[in-house]
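Asker: The following block contains a protein sequence and its predicted model.
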Amino acid sequence: MKIGYIRVSSKDQNEDRQLSKLKSLDIEERFIFIDKASGKNFNRPQYQAMKQVIRKGDLIYIDALDRLGRDYDGIIREWRHITRELKADIVILENKTLFDSRKFKSMGDMGKLMEDQFLSLLSYVAEQERKKIRKRQAEGIAIAKANGKQFGRPKIGLDTLSTEQRKILHENYGKWKNKIITGVEFMQMLGLKKTTFYKIINKYQPQNVS
């Protein structure tokens, strides 16, 4: 049976290119497993689901080795598990001249040695690329911070309220203070969560907000 595996690094990335390539190999869509996750480890739901359906003689197609993963030791471990324990085969479409486990199996023990050498080399390259990506990301964040860019959730305070929220706060603060409206009603009017509401209300000075 033909099986396809696709991995993209995040929910924002598109898997269509890989999917089109696998469909062109006449792989049924129900046997194409897609993860939107980092390649740093193999605890991915669809990857683990795929391993559960693999049977002896199956053929797994993957677009590129780094789509399998970016962890040096993990790639080697998973490749050996699939090809030598589950008795299935893997074809890496980007470099199928070298990475078609069927070719190595036909060469016996010498094939295993050659496969291990090629796999170690390409896995090392994949891991180094992951490290370079992380380094570039860290450098980019450092530069952005140096330029004053803020990361994480934006802080919500009096100065971030909209004009409409300020008006509602001003007009209803006294009603809340005199228990004409409840805190729940007031925070719903402002569109704020409880923690944020009380953080703002505790700093609010009616005469300072128009």
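Answerer: Received it, and whenever you're ready, just let me know what you need. Residues are numbered from 1 along each chain as shown.
Asker: use CA for all of it now, contacts and neighbours both
Answerer: OK.
Asker: Can you tell me which residue is spatially central in this protein?
Answerer: The residue at the geometric middle of the chain, judged as the C-alpha nearest the mean C-alpha position with C-alpha atoms, centre = their mean, is A37 (3.1 Å).
Asker: Next, the buried residues of the biggest helix by length in the chain.
Answerer: Longest helix in the chain by number of residues, with DSSP state H as the criterion: helix 108-146. Of the residues in helix 108-146, those with enough neighbours to count as buried (16 or more other C-alpha atoms under 10 Å) are G111, K112, E115, L119, S120, L122, S123, Y124, V125, A126, E127, R130.
Asker: Against that first model, consider the following:
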Amino acid sequence: MECKEFGYARVSSKGQHEDRQLEALKEYGINGRDIIVDKESGKDINRLGYLSLKNNMLRSGDTLVVKELDRLSRSKADIKNELEYFKQKSIRVKILDIPTTMADYPKGQEWVLEMVNNILIEVLGSIAEEERIKIIRRQREGIEAAHKKGIEFGRPNIKKPENWDEVMCKVQSGEMKIVDAMKKLGIKKTSFYKLKKMYLVKVAD
């Protein structure tokens, strides 16, 4: 069976673009149909595209190409584990931004390549993990600062309509149906029942 080269690209969210990575992989020579893309965090390896590539597509003798080391993961432990897994499966990993991983050493001197790569991957893996820790810390500090300013996250609270009590009295007395009450209050069904629950108004459906 002919050995193949697959490309892998990852961005952390759907709002980000993988164009830069795809361009680099295609420029290297990877066919577009052999490039797998994930739009998920690099905090771990539990990504649908990556796991499918790893478990179902890559075979012994194949090559996995990524633009940057942290596209595999931002966890140093995961990076080491994945690279060791590929090594055991005789799957070569090439990282476009680490030139030594692209080189072909003479037979018998592969240990030189492995030694250099291990040093680089150790350093870059630590940087990737530290960057993830910084991102998490910045997010937490941002949320804490926003809370101090009175900014709340999530969906805004539903404001109680000024005519709520008047309308609900008519609903309770049977003078008005719930569907008409919602129109009178100017709110949708979901908001109506949330307000009903908040103000503990007993309404017969």
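Answerer: That came through fine. Everything numeric in this text was worked out from a predicted model, so none of it was measured.
Asker: ok so, going back, check which helices and strands the longest helix of structure 1 is in contact with.
Answerer: Counting by 3 or more C-alpha pairs under 8 Å, 6 or more residues apart in numbering; DSSP states H and E, the packing neighbours recorded for helix 108-146 of structure 1 are helix 65-68, helix 72-80, helix 101-105.
Asker: how about those, which one is nearest K51 of structure 1?
Answerer: Of all these, it is helix 72-80 that lies closest to K51 of structure 1, at 9.9 Å by C-alpha to C-alpha.
Asker: how about the closest one, aligned to which bit of structure 2?
Answerer: When helix 72-80 of structure 1 is aligned against structure 2 using TM-score structural alignment, it corresponds to residues 76-84.
Asker: how much space between the alignment partner in structure 2 of the residue nearest to the centre of structure 1 and L48 of structure 2?
Answerer: In structure 2, the residue matched to A37 of structure 1 (TM-score structural alignment) is E40. When distances are taken as C-alpha to C-alpha, to the nearest Å, E40 of structure 2 and L48 of structure 2 turn out to be 9 Å apart.
Asker: for D34 of structure 2, same thing?
Answerer: Relative to L48 of structure 2, D34 of structure 2 is positioned 15 Å away (criterion: C-alpha to C-alpha).
Asker: If we ignore the residues flanking it in sequence, what's nearest the aligned partner of E114 of structure 2 in structure 1?
Answerer: Matched across to structure 1, E114 of structure 2 falls on K112, judged by TM-score structural alignment. In this structure, K112 of structure 1 finds its nearest non-sequential neighbour in F104, 6.2 Å apart by C-alpha to C-alpha, 6 or more residues apart in numbering.
Asker: So the one you found sits against G111, correct?
Answerer: Yes: F104 of structure 1 lies in contact with G111 (C-alpha atoms under 8 Å); the separation is 4.3 Å.
Asker: Contact partners for the match of A37 of structure 1?
Answerer: Shown in contact with E40 of structure 2 (C-alpha atoms under 8 Å, 6 or more residues apart in numbering): R10, V11, S12, S13, K14, R47.
Asker: try 7 Å this time
Answerer: The contact partners of E40 of structure 2, taken as C-alpha atoms under 7 Å, 6 or more residues apart in numbering, are R10, V11, S12, S13, R47.
Asker: From Q172 of structure 2, how far out is it?
Answerer: Separation of E40 of structure 2 from Q172 of structure 2 (C-alpha to C-alpha) stands at 49 Å.
Asker: With N157 of structure 2 instead?
Answerer: Using C-alpha to C-alpha, we find N157 of structure 2 at a distance of 24 Å from Q172 of structure 2.
Asker: cool, P106 of structure 2 as well?
Answerer: The value you get for P106 of structure 2 to Q172 of structure 2, if C-alpha to C-alpha is used, is 87 Å.
Asker: Show me which of these two is the more surrounded one.
Answerer: It is Q172, of P106 of structure 2 and Q172, that has more neighbours when counted by other C-alpha atoms under 10 Å, with 15 against 9.
Asker: Mind checking what secondary structure the more buried one has?
Answerer: The assignment at Q172 of structure 2 comes out as helix when based on DSSP: H, G, I helix; E, B strand; the rest coil.
Asker: mind checking what it lines up with in structure 1?
Answerer: The alignment partner of Q172 of structure 2 in structure 1, by TM-score structural alignment, is K177.
Asker: List the single closest residue to V201 of structure 2 in space, sequence neighbours excluded.
Answerer: Counting by C-alpha to C-alpha, 6+ apart, the residue nearest V201 of structure 2 is M168, at 7.8 Å.
Asker: The one you found: which element?
Answerer: M168 of structure 2 is located in helix 164-173, with elements delineated by DSSP states H and E.
Asker: Which strands or helices does that helix pack on?
Answerer: helix 178-185 (3 or more C-alpha pairs under 7 Å, 6 or more residues apart in numbering; DSSP states H and E).
Asker: Skip ahead from the helix it packs on and say which helix or strand is next.
Answerer: Reading on from helix 178-185 of structure 2 to the C-terminus, the next helix or strand found by DSSP H and E is helix 189-198.
Asker: List the buried residues for that next one?
Answerer: Burial within helix 189-198 of structure 2, assessed by neighbour count using 16+ other C-alpha under 10 Å, is assigned to S191, F192, Y193, L195, K196.
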